[in-house]
Structures are given as C-alpha cells and as structure tokens.
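[1] Sequence first, predicted coordinates after that:
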Amino acid sequence: MKRIAIYGKGGIGKSTIVSNMAAAYSSHHRVLVIGCDPKADTTRTLYGERLPAVLDVLRENRKPDASEVIHEGFGGVRCVESGGPEPGVGCAGRGVIVAMNLLEKLGVFEEEIDVIIYDVLGDVVCGGFAVPLREEFADEVYIVTSGEYMSLYAANNIARGIRKLRGKLGGVICNCRGIRNEVDIVSEFASRIGSRVIGVVPRSSLVQESEIEAKTVIESFPESEQAEVYRKLADEVYLNTEFVVPEPMDPEEFEEFFRKFRGDD
C-alpha cells in the first residue's frame, strides 16, 4: 500500500493536486483520499459535491458505520473528509485526530487499498495536522508550494516538522502562480532543504473550469495537456524511491535565500 501525505500552505492548491492525482491513480488502483482540512473541500471535485465531514456525522450519530463517512467518487475513489469545529470554536486539528481514530476503528486501513492520499493543511501550528505522520498513517510526504514568499515560508516550516517527526520527504511540488523564475526559485528552495522538485504544475484555466463543475481536470478534460501533467506527477510520486529527512533553513538563511530573488518578482 502506498501511503502519501501532501502538505502545503492553505490555498496553495493541494486539494486540486490531490484530487487529480487520485483521479489519475483510479484507472489502475484502488484509492482512498482523506481530506485533513477543516474546510472539508478536498474531495468535492471527486465526489461532485461537498461531503458530510466525519465530525459532522459524529455530531448526529456517535456510532456511524463506514458508509456514513466514506463515499465513492469518480473512478471509484473512496473519499473521506475529517472536517473541523465551527469557526472560532475548538481545535482545528481535532477533526484529523477523530477521523483517523474512527477510520482505524472501522477497519478501513485493513481493507484492500493500493493508494491512500492525505491532504493536510500545513500553515497551522497544531498537533492534529501532524497525525498522519506522527501516528504513522502515512509513509512519505510531499510539499506543495509556489515561488511566493509565504508559500515557501510555510514549506520551510513544514520541512521542520517533517524533520522533527523523522518523516520521509519525497520531494517538492511546484504549483505555479506565474511569477518570474518560479521554477528556479522552488528548485533552489528544494535543494536548500536537501530535496528536489518532483513535479511542476503550470497555471491553467482548465482547473477553474473543472472546479466550477465540481470535477477534476482528468474527468473534464482527459485529453488535455494539464491532465497529462497530473498523470505524470502521479506516476513520479508512485514510483519514487528517493526520500530524505529534510534540513530546513533557519530564519536568517531563509531570508537570505528569498532576498536573492527579490528583484525577479
């Protein structure tokens, strides 16, 4: 079983990458996607609409069965959303902890699954979001970032967390925002933390067009170049055997690194 955790700053495009990778895998593998974000929006484009999150289900039924929290989406991908508390109330990471415990209790991780992908928020300092790694639900980690300062800053902090947990970083995914020299910036960042860029996802209007219809690019535009980008990324991750414990930059080193590119923004 391939158990993958995708981390990155909120809003950087993790959910789009996760859902399209899952759609790519679905033609040959049995896939489970677990959204570990309080927004509970990872699986919308796989299922076609927002799913009831685990925390929401538990509020109505303290002993749900698997069919109430796991829903089949495009290509047979099984979809779960951990969810979170009401805004301003409770711990944002609690949904991850509760969801993992429930799925384990229901025996989901013992079923015949080829690929599990976790979509994990990476710019909130909360132990709940470390659960996929800390509790060994995931074996390998990939960081999604753009070439923007705050995205890279979050990525460096994520690398620090991976190192603390002795996790295995498989690479950095550059989700382009269209800034100058973006791939060069992300490539140098990856090198600085001892890793590499494993995939580059260009900006594309097909992403928004697909998401308006609550579909992945692979479902909406299967023959497009963008769909092929996601398939290639999925293959690179699936076949990857190069992992490192990252070496995050200290604050001064990070500022020096980013200042080098300031004139290229």
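    Arrived safely.
[2] going forward, measure contacts between C-alpha atoms and count neighbours the same way
    Fine.
[3] So what's the residue count around the nearest residue to residue 178 once chain neighbours are set aside?
    Nearest residue to residue 178 in three dimensions, chain neighbours excluded: residue 203, at 6.9 Å (Cα to Cα, 6 or more residues apart in numbering). Other residues near residue 203 number 13, with proximity taken as other Cα atoms under 10 Å.
[4] Included below, for side-by-side comparison, is a second structure:
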Amino acid sequence: MSKGKHIAIYGKGGIGKSTIVSNLAASYSPDKKVLVIGCDPKADTTRTLVGQRIPTILDILKEKKSAQEEDVLFSGYGGVMCVESGGPEPGVGCAGRGVIVAMKLLENLEVLNQDPDVIIYDVLGDVVCGGFAVPLREDYADEVYIVTSGEYMALYAANNISKGIKKLKGNLGGIICNCRGISREVEIVEEFTRRIGTRVIGVIPRSELVQQSEIDAKTVMEKFPESEQAEKYRKLSVTILDNDNFVIPQPMDAEEFDAFFREFQ
C-alpha cells in the first residue's frame, strides 16, 4: 500500500461527515493526489466532487460479477479520485458488507497502491458492525477523526466510536466540531474531547453556503472558493495534514457520559 496520509473520518449518520470529507479532498486537490473512498451505504460522499452520484462497487458487482478500475474509479473536482462502496437496499442484508467487498476489490485492482498523497475514508459511525471497522481493523487508515456537533446524540455516537477506536488501538487525531448552532456548542465539544483524552482539531461553523453548494452538487471549495467557509475547510485540511499528535481515546461509560452532558443543561 502507498505511504501517503491515510485518514478515516467517522461520525453519526447525518452529522456532516460527507461534507467535511468532500471539502477536505477539494482543499488538498491543487497540489496533492487525493483518493476518496465512501464507506457509507447512502453512497453520497463523492456526489459534490463528481457532480452526480457515481455507481457503487456493490451495484457494479451485482450487474457484472466482476469490475475493472475504470468501472469503480471516477475523477472529480480538482482531479480527486472517487469510489463508493455502496450497500444493500434498506432493510435487506448487512450494510457493512459493502465496505468489506469494496476494500477487497480495491486491493485486487491495486487502486490503493497508486501512491495517492492522501486517502480519505468516509465511514458511517456504526462501529458495532464489523464492516464499518474495516478501515481501522485492516490497517487501511493510519489515523482517525470524529465529526460531531454539541448535540447529545452526536456526542453519544462519538463516545461509542471512541470505544471502537480504543478496542482496535486506532490513532485518534482529534474531534472536528461541525456546528449546529446550539448554545455553548464549542465549549461542550471541547469538554467532551478533554474527557476522552484528545482535542478539538477544527471548528466548522454552520453556514447556508453548504446547502447552496450541495443543491448544485458542488463542494463549498468549488462554488464559493473565496468564502470564509472555504477558508475554514482549508485551515482544517492543513491542520490535519500537519498533525502528529495521536492518542488512543479513553471513552466514558454511559453513566459518566450522561453526567457530563447534564453539566451543560
């Protein structure tokens, strides 16, 4: 496998992982070879990079029984290479299986050996399922970041993801606070990170530019490159690229977590 920077980004469904991942990839694209691997059954990570939804590995294998690199690898904004693992229809089969199948195919096609400078995995935060642990368990990703807001369920998921990272002895590089605009949000997230032994590596403010960009199937980096929001993504991309401060997190148990959250009520 190549020696570039291999990043896995986890978080609760709907917390904005795909937005973070696609804008990070776009930030790196001017001077880096970037590969984005969507490991979410919704298969929407790369839509704003390519400008449309791309066929998923599972869908292609269902139709063709085999696949070549040109079937699964699509070029997006700034030359970012994009792959989507896909998943089964809702309510049918194991969603994590798509990740397992996808990673094996990418290995067989030697896509991961093409020396990208940065590989970013966008992973659904259900670490209970073995499939979603694949980027960490199989050593595809060297470092992990968790996206959360200051909301209870987002932080609850982040704490659970931390348990998975600890079990797999993964390297947690920090927490990305993707703000929803709630009271004392950054303070809540900063205290959470302190409790589990890491840090906030970036704060992304809530912005209408995100939705405006996504309606056009573009990243903020492409549609509003001069905006303050784009600058936030650029700053985060540099911080992650330069980061060498990693920990094995020490997540809270359920009672500790609830006690922590009640402090902010």
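    Received the coordinates, thanks. Computed from a predicted model, the values in this text were never measured in an experiment.
[5] Counterpart of the residue nearest to residue 178 of structure 1 over in structure 2?
    In structure 2, the residue paired with residue 203 of structure 1 according to TM-score structural alignment is residue 206.
[6] part of a helix, is its match?
    No - assessed with DSSP: H, G, I helix; E, B strand; the rest coil, residue 206 of structure 2 is coil; it does not lie in a helix.
[7] Show the contacting residues for it.
    Contact analysis of residue 206 of structure 2 by Cα atoms under 8 Å, 6 or more residues apart in numbering lists 178-181.
[8] okay, stretch 99-119 of structure 2 sits on what stretch of structure 1?
    Under TM-score structural alignment, the match for stretch 99-119 of structure 2 in structure 1 covers residues 96-116.
[9] Alignment lookup: residue 40 of structure 2 to structure 1.
    In structure 1, residue 40 of structure 2 lands on residue 37 (TM-score structural alignment).
[10] can you pull out the strands in the stretch 51-200 of structure 2?
    Under the criterion DSSP state E, counting those that start in this stretch, the stretch 51-200 of structure 2 contains strands at 74-75, 81-84, 118-124, 143-148, 172-178, 200-204.
[11] any chance of these in CSV, with distance to residue 34 of structure 2 and mean neighbour count too?
    Below are the strands of the stretch 51-200 of structure 2 laid out as CSV (distance: least, Cα to Cα, whole Å; neighbours: other Cα atoms under 10 Å):
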stretch, distance to residue 34 of structure 2, mean neighbour count
strand 74-75, 10, 18
strand 81-84, 6, 26
strand 118-124, 5, 26
strand 143-148, 16, 25
strand 172-178, 19, 24
strand 200-204, 20, 19
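[12] Now render those as JSON lines, adding distance to residue 20 of structure 2.
    As requested, the strands of the stretch 51-200 of structure 2 are exported to JSON lines (distance: least, Cα to Cα, whole Å):
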{"stretch": "strand 74-75", "distance to residue 20 of structure 2": "18"}
{"stretch": "strand 81-84", "distance to residue 20 of structure 2": "15"}
{"stretch": "strand 118-124", "distance to residue 20 of structure 2": "9"}
{"stretch": "strand 143-148", "distance to residue 20 of structure 2": "8"}
{"stretch": "strand 172-178", "distance to residue 20 of structure 2": "8"}
{"stretch": "strand 200-204", "distance to residue 20 of structure 2": "9"}
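[13] All set, thanks.
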